[in-house]
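Asks: below are the sequence and a predicted model; questions follow.
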Amino acid sequence: MTDDPNAPKHSNALTYWIAGAIVAAIALALLWPNVAMHFEIGGELFLRSLKMIVVPLVFTSVMCGILGLGDVRRLGKPGAAAIGYYFCTTVLAVLVGLVVVNIIRPGVGTVDPARLEQLDKGAEEPKHVLRRTLAEESGLTEAEVADVFGEIPSAADDVPSTSTILKNLALMLVTDNLFQAAAETELLPIIVFTICFGALLTTMPRRTRTLTTLVSEANDALLAFVMILMKISPLGIFCLVTARFGQAQAEGKFLQEIQQIGWYFATVLIGLAIHAFIVLPLIFWIVRRENPYRYAVAMSQALLTAFSTASSSATLPVTLECAKSAGISKRSSDFVIPLGATINMDGTALYEAAAAIFIAQVIGMDLTLSQQAIVAVTATLAAIGAAGIPEAGLVTMLIVLSAVGLPLEYIGLILSVDWLLDRFRTAVNVFGDSVGAAVVAVTIPEDGASGQSADPQVQVSSTAG
């Protein structure tokens, strides 16, 4: 990792405080769940504070990343490297999920037949269960959930085909109302607009010097705001975790469900662990020839925040700050991490593939190799289209199930434990984004200078001079 003297310094003490807050929160939730649930307001305030700066920070950070390249033609190699990395790691994550679930076979003889009969006779359609769950977990109203995800399908026949998914993914790149996209935190069209606008500015440096200076200074101010939020993050994270674990403990269903589908829960965690501790570190080491676990420690604040918030979008400000403090060039982190938080969902892809095979095992349906290949492809596409809010993977899970003809009502098997698995897979998503920034950084030219050349003001001055 390169040493950038302008990078914010990483605080080990803050990491220890955050880790301690999570442990204390879980302990309080287990001992006094009714008390723990009253901390919800503090957690919600902290989460909203993070989300409040996501859109302006994405705009300024991506803009700085593009302007830092100096010449728009230099975007090609880093851009191709980023997209290639996202695709490869997502496919690898899906393959890890498929291998692990086929070896452990968590759905064979583990679920009580009475539970399956209850799902078969369920009076409530999957879309109503999902909409309510998403509203509870994300803090949105059911109407807002419908706006974010559209109409949740009620049967396999209603689930879009692969061609429709690809069409929708293409349409997600561009919005007809940029302000509406910002209001709804739809980051992908904002990133596409920012990349295009920033690329245009690099072609006219003399006339846009004031604008580039404004963007750079706004980005610095927003990162300073992030640093202030990080100082209070142990308290906010304590409230977030306490309230959520307290709610699960108060309902009294979580431990019962773990006993029923504990092997599934363990299978997903094992798959996530393999991807996070073996696959991603191996890629990091192959490309950079540096210790990947030291880098993971440097990213620990972002990973703990991702576990606490279960939202890669909300964690984005912290991820950017940690990557820069770890020595990753500003140009790479500003460009790669916001884009990755939107389309790079390794943990989600792994979970969706494993969950689909688990459900097939539970109902005694043997999926052929070609059907499992369909699951792999569909899980990859669905993960790219998943929104960066808690439990978004549950909606895209419907697409994966329908691709191989699995009944949608059996998604109810995993609902009760999904909120906790969501935290682990979000942490994997965030770590995948940060590794991507480190990998793509090696493709970005240094212009004969250090990381300081990433400053768009420097680039404008040298180009205009």
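Replies: Perfect, I can see it now. None of these values were measured; they are calculated from a predicted model.

Asks: only C-alpha atoms from now on, for both contacts and neighbour counts.
Replies: Noted.

Asks: so what does the helix of greatest length in the chain touch, helix or strand wise?
Replies: The single longest helix within the chain, with elements called by DSSP state H, is helix 209-251. Applying 3 or more CA pairs under 8 Å, 6 or more residues apart in numbering; DSSP states H and E, one finds that helix 209-251 contacts helix 12-31, helix 33-36, helix 40-52, helix 54-68, helix 300-309, helix 312-325, helix 456-464.

Asks: which helices and strands does the second one pack with?
Replies: Using 3+ CA pairs under 8 Å, 6+ apart as the contact criterion, the elements in contact with helix 33-36 are helix 12-31, helix 209-251.

Asks: so how far is that helix off the chain centroid?
Replies: 29 Å (CA atoms, centre = their mean, to the nearest Å).

Asks: ok, A323 touching D433?
Replies: No. In this structure, A323 is not within contact of D433 by CA atoms under 8 Å, at 9.8 Å.

Asks: if we can go back for a sec, closest one to V395 among the helices and strands packed on helix 209-251?
Replies: When those are compared by CA to CA, helix 312-325 sits nearest V395, at 16.5 Å.

Asks: give me the element F424 is part of.
Replies: Per DSSP states H and E, F424 falls inside helix 412-441.

Asks: can you pull the buried residues of that helix?
Replies: Across helix 412-441, burial judged by 16 or more other CA atoms under 10 Å covers 413-441.

Asks: reformat the helices and strands packed on helix 33-36 as JSON lines; add mean neighbour count and distance to V318.
Replies: As requested, the helices and strands packed on helix 33-36 are arranged in JSON lines below (neighbours: other CA atoms under 10 Å; distance: least, CA to CA, whole Å):
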{"stretch": "helix 12-31", "mean neighbour count": "18", "distance to V318": "12"}
{"stretch": "helix 209-251", "mean neighbour count": "20", "distance to V318": "7"}
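
Asks: any chance of those helices in a markdown table, plus distance to E124?
Replies: A markdown table is the format used below for the helices and strands packed on helix 33-36 (distance: least, CA to CA, whole Å):
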| stretch | distance to E124 |
| --- | --- |
| helix 12-31 | 30 |
| helix 209-251 | 20 |
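
Asks: ok, which of these comes nearest Y86?
Replies: Short answer: helix 209-251, nearest of the helices and strands packed on helix 33-36 by CA to CA, at 25.1 Å.

Asks: and the angle for that closest one with helix 12-31?
Replies: Relative orientation of helix 209-251 versus helix 12-31 (axes from the mean of the first three to the mean of the last three CA atoms, to 10 degrees): 30 degrees.

Asks: included below, for side-by-side comparison, is a second structure:
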Amino acid sequence: MKKLGLVPKLIIAIILGIIIGNIFPAPIVRIFVTFNSIFSNFLDFAIPFIIIGFVVAGIADLGQGAGKLLGITTAISYGSTLVAGFLAYIVSTNIFPLFIHTSNVLSKAANPEDKLLKAFFEVEIPPLMNVMTALILAFLLGLGISAIKGRTLYNAASEFQQIMEKTISRVIIPLLPIHILGIFANMAYAGEVARILSVFWKVFLIVIATHFVTILIQFSIASAVGKKSLPRMIKNQIPGYITAIGTQSSAATIPVNLKVAENNGVSQGIREFVIPLCATIHLSGSAITLTSCAIAVMMLNGIPFTLSQMFGFIAMLGITMVAAPGVPGGAVMAALGVIQSVLHFTDAQIALMIALYITQDSFGTACNISGDNAIAVIVDTIHKPVK
């Protein structure tokens, strides 16, 4: 099992959860529900620290760059992330209603206390601060460290980021399949899981299609700005795209992506600055996946949402996912605070969101790093190479 990737583990967990929920008696299911209760409370406790760990270091790192080049790259990356998120919003709100009907709505599953089984006992782990406090503190510290160039606080923020990376990679991610198993076992016991699965695969296909459209748009713009061949740029990107699917990590794909940028004719100074930076701050694929999955979960649970609410959600995603850990599912973990504070998801809804996101995480990463090379071409065209 250790050699299996996270996605296969999650698929196995979902299958086992459905089997357990349909076959085993309530006391067995409640064992997993009890684990879920403890794990969810721990996750609630950890979310503010995850936000502080990654946002502080991420914003502080942006202040260490090369002035105008940093500003141009950051602006294009954030703009690309926003556009991708709104494209996902348009696609989701127009296509999802075609297959998520009133009969699909999990009205009772939205409130676990109504129909889902309860834990044998609960362990309260109150967060030291709420999500909004953590966000404001992270922005304040990150901008402050960047402004005063404080090395002591910068080193502390970097080390705290490493602690949270270890917490995610060594604790949260390994336990996540058990958490998902428990959620699906509980929903299968409550008779709700069939509706979820009937929606999951359709959402998956639409998200992947939106990724491809986004990549095509990004490379079309880069081709027009940089006066380069669109088919050749897309062909050059294939090794980077496949590597990202295999590794599920933007950071691990940087060496391959640098070679792609070289093949696209991007100057050395630009590609060596833009590609590693965009691996951290350009998250168009993740924005598409998170926005689409959030809308699917809200529609499944009959939760109303507005354009202004989703605008705030997408705008915050582009900031909170900065320096998201280079592990599978890192972006959704970094975004949990926004999901909670803006969309007000319950623990069951967050678990569905995580399951939906991670099954598509590799494709989101591949979309992210493909867009990095489009940005590199654009920046190389409008900015003099760094010597």
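Replies: Arrived safely, thanks for sending. Quantities reported herein were computed from a predicted structural model and do not represent experimental measurements.

Asks: chain center to the longest helix of structure 1: distance?
Replies: Counting by CA atoms, centre = their mean, helix 209-251 of structure 1 is centred 16 Å from the centre of its parent chain.

Asks: ok, which stretches of the stretch 51-200 of structure 2 are helices?
Replies: 68-95, 112-115, 131-148, 151-167, 173-189, 193-226 (DSSP state H, counting those that start in this stretch).

Asks: just name the most buried of these.
Replies: helix 173-189 (a mean of 25; mean count of other CA atoms under 10 Å).

Asks: please, which helix or strand holds S40 of structure 2?
Replies: Per DSSP H and E: helix 26-62 holds S40 of structure 2.

Asks: give me the distance between the counterpart of G329 of structure 2 in structure 1 and S312 of structure 1.
Replies: Under the alignment defined by TM-score structural alignment, G329 of structure 2 corresponds to E391 in structure 1. Counting by CA to CA, to the nearest Å, the separation of E391 of structure 1 from S312 of structure 1 is 11 Å.

Asks: name the residue in these two with the higher neighbour count.
Replies: Here E391 of structure 1 and S312 are compared on neighbour count by other CA atoms under 10 Å; more neighbours surround S312, at 34 against 28.

Asks: pretty sure the more buried one sits against V430.
Replies: Yes. Using CA under 8 Å, S312 of structure 1 makes contact with V430 at a distance of 6.2 Å.

Asks: who touches both of these two?
Replies: Common contacts of S312 of structure 1 and V430 (CA atoms under 8 Å, 6 or more residues apart in numbering): A306, A341.

Asks: what residues are up against the most centrally placed residue in structure 1?
Replies: In structure 1, the C-alpha nearest the mean C-alpha coordinate belongs to S312, at 3.6 Å (CA atoms, centre = their mean). By CA under 8 Å, 6+ apart, the residues touching S312 of structure 1 are A306, A341, G388, I389, T426, A427, N429, V430.

Asks: could you find the counterpart of it in structure 2?
Replies: Using TM-score structural alignment, the equivalent of S312 of structure 1 in structure 2 is S250.

Asks: next one: G198 of structure 1
Replies: Matched by TM-score structural alignment, G198 of structure 1 corresponds to no residue in structure 2.

Asks: any idea how far G198 of structure 1 is from T212 of structure 1?
Replies: From G198 of structure 1 to T212 of structure 1 the distance is 9 Å (CA to CA).

Asks: now do V375 of structure 1
Replies: Look at V375 of structure 1 and T212 of structure 1: by CA to CA, they are 45 Å apart.

Asks: and for P106 of structure 1?
Replies: P106 of structure 1 is 54 Å from T212 of structure 1, by CA to CA.

Asks: got it, and D112 of structure 1?
Replies: 62 Å.

Asks: what do you get for L47 of structure 1?
Replies: 30 Å.

Asks: repeat that for V35 of structure 1.
Replies: 50 Å.

Asks: any shared contact partners between G198 and T212 of structure 1?
Replies: L67.

Asks: residues contacting stretch 258-278 of structure 1, please?
Replies: 93, 96-97, 100-101, 104, 106-107, 110-112, 347, 350-351, 354-355, 358, 413-414, 417, 421, 424-425, 428, 431-432.

Asks: er, stretch 220-234 of structure 2 I mean
Replies: By CA under 8 Å, 6+ apart, the list of residues contacting stretch 220-234 of structure 2 reads F219, N264, A374, I375, V377, I378, T381.

Asks: residue range for that stretch in structure 1?
Replies: Stretch 220-234 of structure 2 maps onto residues 282-296 of structure 1, going by TM-score structural alignment.

Asks: span of the matching stretch from start to end?
Replies: 12 Å.

Asks: pull out the buried residues from stretch 51-64 of structure 2.
Replies: Those would be 51-63, for stretch 51-64 of structure 2 by 16+ other CA under 10 Å.

Asks: which residues does P126 of structure 1 contact?
Replies: Contacts for P126 of structure 1 (CA under 8 Å, 6+ apart) come out as S154, L408, E409, I411, G412.

Asks: separation between it and P445 of structure 1?
Replies: 50 Å.

Asks: and if you look at Q459 of structure 1?
Replies: 13 Å.

Asks: between these two, which one's more packed in?
Replies: Q459 (23 against 13).

Asks: my read: that one touches I66, true?
Replies: No. With contact defined as CA under 8 Å, Q459 of structure 1 does not reach I66; the gap is 10.7 Å.

Asks: that older thread, looking at the contacts of S312 of structure 1, which is nearest A13 of structure 1?
Replies: Nearest member of those to A13 of structure 1, counting by CA to CA, is A306, at 18.2 Å.

Asks: verify the stated contact: that closest one with A427.
Replies: Yes. The pair A306 of structure 1 / A427 is scored as a contact, 5.0 Å apart, by CA under 8 Å.

Asks: how far off centre is stretch 315-333 of structure 2?
Replies: Taking mean C-alpha positions (CA atoms, centre = their mean), stretch 315-333 of structure 2 and its chain are 5 Å apart.

Asks: and for that stretch, what's in contact with it?
Replies: With CA under 8 Å, 6+ apart, stretch 315-333 of structure 2 has contacts from 6, 47, 50-51, 54-55, 57-59, 78, 81-82, 165, 168-169, 173, 248-252, 280-283, 286-287, 290, 334-335, 338, 354, 357-358, 361-362.

Asks: alright, calling it a day.
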